[in-house]
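**Student:** Attaching a predicted model along with its sequence, questions to come.
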Amino acid sequence: MFARLRHQIKKAAQRFALGGIGAVLALSGIGFLSASALLLLLTLTDPITACAIMGGAFLGTGLLFMLAARPSHKPDTPKHAQESQEAMPPVAAAFMQGMAQGMAAGRVRH
């Protein structure tokens, strides 16, 4: 039992370490790509325009990520489930009406 727990903890630690190293490498790659893009823009435009382009690109990308990460205000239940919940009271009323009519018909018959 403890051996399985130790194995799971070891695997989780390995995943965490590899994920952390991957994140650091990805961030450093983004840094180098940003620097190379800025140097390229500096050869094509003046420094202020190059910095404005880079800042706008990062701002736009950040706003898109924040827009994608915002919580939705949609209900968690599917639409068809809501429709069936709304339709349930009339169905129940019709069932009860049918039961009452059936019981009334049974009384009259004897």
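**Tutor:** Okay, I see it.
**Student:** switch to C-alpha atoms for all contacts and neighbour counts from now on
**Tutor:** Noted.
**Student:** For whatever helix or strand Pro89 lives in, what is the distance to the chain centroid?
**Tutor:** Element membership of Pro89, judged by DSSP states H and E, is helix 79-109. For helix 79-109, the separation from the chain centroid amounts to 40 Å (computed by CA atoms, centre = their mean, to the nearest Å).
**Student:** try stretch 103-110
**Tutor:** 58 Å.
**Student:** Second structure follows, compare the two:
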Amino acid sequence: MYKRQIQNTRRFAAAPFRHGDAEILPGQQVLVVLAAANRDPAANPDPARFRPDRTDPVVLTFGAGAHACPGRTLAVAVTRAVVRELLDAGFDPAALPAEPAYRPLANARIPVL
């Protein structure tokens, strides 16, 4: 079984806006790199490091405002339960590869198992 993660999507500007040095005009396409969520070192220092003890992390995974995921609470609860069951059954997270390999796809991140 593969865990598929969609890495990017496109949006179209409804109004003009500026992002860094780029000026985006209404109707222009913007590539949104979902894989970068939570990876901003200004928001979460050392973002590549798994730190469950991180205090006040900036978590963008489930969106916000009108685009907030309605299943956030359920998804977190299911994930916690699965991880707890795996650990209780003797699963050792240290047995996972430090650097997993992924299929070479442009908009999905699919590990090679």
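**Tutor:** On my side now, so go ahead. Keep in mind that this is a model prediction, so the values were computed, not measured.
**Student:** Just give the TM-score of the two.
**Tutor:** Here the TM-score for the pair of chains, by TM-score structural alignment, normalised by the length of the first structure, is 0.25; 41 aligned residues with a CA RMSD of 3.5 Å.
**Student:** so how many other residues sit close to Ala77 of the second structure?
**Tutor:** Neighbourhood size, Ala77 of the second structure [other CA atoms under 10 Å]: 11.
**Student:** Where does it sit: helix, strand or coil?
**Tutor:** helix (DSSP: H, G, I helix; E, B strand; the rest coil).
**Student:** quick one: it from Val30 of the second structure, how far?
**Tutor:** Distance of Ala77 of the second structure to Val30 of the second structure, computed by CA to CA, to the nearest Å: 33 Å.
**Student:** repeat for Phe12 of the second structure
**Tutor:** Phe12 of the second structure is 6 Å from Val30 of the second structure, by CA to CA.
**Student:** Then Arg84 of the second structure?
**Tutor:** Taken as CA to CA, the span from Arg84 of the second structure to Val30 of the second structure is 39 Å.
**Student:** Equivalent analysis for Thr79 of the second structure, please.
**Tutor:** Taken as CA to CA, the span from Thr79 of the second structure to Val30 of the second structure is 31 Å.
**Student:** One more: Leu74 of the second structure?
**Tutor:** Distance of Leu74 of the second structure to Val30 of the second structure, computed by CA to CA: 30 Å.
**Student:** burial of Arg80 of the second structure, as a residue count?
**Tutor:** Neighbours of Arg80 of the second structure using other CA under 10 Å come to 12.
**Student:** Remind me which helix or strand Ser28 of the first structure belongs to.
**Tutor:** helix 2-44.
**Student:** So what's the residue count around Ala50 of the first structure?
**Tutor:** Ala50 of the first structure has 19 nearby residues by other CA under 10 Å.
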